[in-house]
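> Sequence below, structure please.
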Amino acid sequence: MKTRRFALGALLALACAGSALAGARAQSQTYPDKPIRLIVPFTPGGVTDNIGRVLAERMGRELGQSIIIDNRAGANGRIGTDAVAKAAPDGYTLLLGGIGALTIHPHMLKVPYDPVNDFVPISLVATNDVVIVVNPKLPVKTPAELVAYAKANGNKMQYGSSGIGAPTHLAAELFKTRVGSAMVHVPYKGDSAAVMDVVAGNVDLSFSTVSATLSLIQAGKLRAIAMTGLQRSQSLPDVPTLDETVLKGFNADTWVGLFAPARTPDPIIKRLYEATKAALADPEVRRKLIAGGNNIVGNDTAQFRAFLDAESKKWGEVIRAGNIKLDE
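As a prediction, the model looks like this:
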């Protein structure tokens, strides 16, 4: 009797699994048949939001459905990120996620989601260049001069960032470690405040995004010394990288990528990746993103996952070495 019940139970489980698989397959074949929600975990008007709006419009045309931006700001991106982690895995709720909530914050405090297992990485959309800017009165003009000056005057130098635990803060900490400098961190509430204090001469330098500094660099109010990524900025092509000059392998760009909730069917992930790839190949999309200080990437799921693993490892090591804590 027990054997018969077990057999019937197993058959029922197989039938349910088969039904679920068939349902997922059918859903994938008709996807998308309604508007898609793209959660941007920051306020409107910022770098991530601007990328999201350009991407959503072009991807929507590719998919034949509207992609609606849903700004879920708060906790430095963690509120919107958590909302996607808990969303239905049907391809109708996506995340335009970034470096902080997914590869930095989990090393600094307890987050309400698993940054690895709660998401499917679809594509790394773009990196946003980080540039080292100084007040033009500071006697450095090249990466080599900056390194020499930081070594000799580190304990007297102050650098600004957009806040404790921000990507720009960690980029500077990585620089300090590689150079062996004792520069003093002055945290601000956002890039703009930090940058304006460099202009005013209240701090010596700042690690900041190109989007926050480009107009001031072009106006001569800031001097761009080096890019912190592995490639030169498409917006500042004459500014060398630390990697190509004085610190081989140095890489500290910020980035944004497209994610879906875990267990989203593979055919849907593939469809979304194809739409992302097509959108990022569009000349007008590329023009708009590059004008915002972004470098376009558009890699696939496997490549993006490897990138995320490397980013998490790198920033975890920087955070532990600097004993950096986020009080939230």
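> CA only for contacts and neighbour counts going forward, please
Noted.
> which residue ranges form the helices in the stretch 201-328 of the chain?
Using DSSP state H, counting those that start in this stretch, the helices of the stretch 201-328 of the chain run over 210-218, 242-245, 266-281, 283-291, 301-322.
> Could I get the buried residue list for the third one?
Burial within helix 266-281, assessed by neighbour count using 16 or more other CA atoms under 10 Å, is assigned to I268, I269, R271, L272, Y273, E274, A275, T276, K277, A279, L280.
> ok, which pair from the residues you listed is furthest apart?
The distance between the two most remote of these (CA to CA) is 18.3 Å, for I268 and L280.
> circling back to that earlier point, ok, so of the buried residues of helix 266-281, who is nearest V111?
Each of the buried residues of helix 266-281 was scored against V111 by CA to CA, and I269 proved nearest at 25.0 Å.
> Return the residues in contact with that closest one.
Residues near I269 by CA atoms under 8 Å, 6 or more residues apart in numbering: G91, I122, A260.
> One more, please, to line up against the first structure:
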Amino acid sequence: MPLLARRRFLALPLASIVLPPLARDSAAQAWPERTVRLVVPFPSGAGALDIMARLLVHHLAPTLGQPIIIDNRPGGGGIKGAELVIRSPADGHTILMGNLSLVVNPYLLTGLPYDPVADFMPVTLINLAPLVVVAHPSLPVNSVAELIAFAKAWPGQLNYGSGGIGSTPFLATELFRSMAEIDVTHVPYRGGAPALADLVGGRLSFMIESVSATLAMVKAGRLKALGVTADHRLPLMPEIPTVSETGLPDYEVVGWNGLFVPRETPSSIVDRLFRDLAKILRSPDVRQEMAALGAEPGGNAPREFAAFVRAEAERWGSLIQEKGFRPD
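Next up is the predicted model:
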């Protein structure tokens, strides 16, 4: 789904997408009864997912009237955290902050302890997050077109890092590599942060990573930004063109984060959580905070988010199957 279509989709009037009112349901009236646990299946401080989770908790806890703790459960490309959630009571007190890895893992691995469709109920999209192509300052390129030309002139000589096979940056870069028809080497890391550290240190040539993770390094001159992966320029870096403008027409990728609960969670609790989140995501404060991270707020209803997740799984699952990717 193109980013423009995503933005139109997210801009639907709330009245047109909400679920039937269930306010009288006793489960919704009682929930939450105690501390809510938000499971982030990646390390603390590691990447856009954790950053967005902390922003969300700051605004959601007062609305719910109960504390929310962030429970970082890294491991297995998000599998450990996802498994923890589906093995928890389906009562709305354990929630998963998920991203693309949740839905592409079935294409990468066999014997998963969960089925992302059968075991999880999508609640809402929290945000969309375009990525940015960044390079080490020593690399003699200043645009996406020059990066592609350099890679073609020196096949196999450039390398890039990512948080591992199946991560959004990995898939974004592999799509870039496929469309540009270039030969570059992937170096997997246990998270995006150590990969970025090696890029800054000159041990990698380039990366495609989140704006929130790279912006400070770009502003400090430690990395140079070549292009953004959205279909439009970003207010945070308006001087940086899109990838499609400067070397790879029709290329467009966005990261995303969303909330999921166990499939058997009462629909009234899902509806209450969605309504509270949608209100928060429309607030000027949250929109401003997300914009400062290069993100766009979500807030679509569960059924629309489920359709979005299916579309993402089909898009990236096709690429994974075509290329035969497997975890290292």
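> after superposition, how close is the lengthiest strand in the second structure to the first structure?
The longest strand of the second structure (DSSP state E) is strand 120-135. Here strand 120-135 of the second structure, set against the first structure after superposition, deviates by a mean of 1.4 Å using mean CA distance after the TM-score superposition for the first structure.
> biggest helix in the first structure by residues?
The longest helix of the first structure (DSSP state H) is helix 2-30.
> Excluding chain neighbours, give the residue nearest to the spatially most central residue of the second structure in space.
Centroid check for the second structure by CA atoms, centre = their mean gives W256 as the closest residue, at 3.1 Å. Using CA to CA, 6 or more residues apart in numbering and skipping residues adjacent in sequence, the residue nearest W256 of the second structure is L128, 4.5 Å away.
> G98 of the first structure contacts W255, correct?
Yes. Between G98 of the first structure and W255 there is a contact under CA atoms under 8 Å: 5.8 Å.
> Looking at the buried residues of helix 266-281 of the first structure, which one is closest to G298 of the first structure?
K277 (5.9 Å).
> mind listing what the closest one touches?
Per CA under 8 Å, 6+ apart, neighbours of K277 of the first structure: G298.
> give me that answer again for 10 Å
Counting by CA atoms under 10 Å, 6 or more residues apart in numbering, K277 of the first structure makes contact with M59, S123, V125, R271, V297, G298, N299, D300.
> wait, which of those is closest to L21 of the first structure?
For those, the nearest to L21 of the first structure is R271 (17.8 Å; CA to CA).
> How much space separates the closest one from A194 of the first structure?
Remark: distance between R271 of the first structure and A194 of the first structure (CA to CA, to the nearest Å) = 41 Å.
> how close does stretch 308-316 of the second structure sit to the first structure?
The superposed stretch 308-316 of the second structure is, by mean CA distance after the TM-score superposition for the first structure, a mean 1.3 Å from where its aligned residues fall in the first structure.
> and that stretch, which stretch of the first structure?
Mapped onto the first structure using TM-score structural alignment, stretch 308-316 of the second structure spans residues 307-315.
> Contacts for that stretch, please.
Outside stretch 307-315 of the first structure, the residues that touch it by CA under 10 Å, 6+ apart are 99-100, 102-107, 115-116, 121, 124, 167, 170-171, 174, 251-252, 299, 301-302, 304-305, 316, 321.
> Also stretch 318-328 of the first structure?
75-76, 104-105, 107-110, 163-166, 169-171, 173-174, 176-177, 315, 317.
> Touching, L22 of the second structure and R275? I think so.
No. The pair L22 of the second structure / R275 is not scored as a contact, 11.3 Å apart, by CA atoms under 10 Å.
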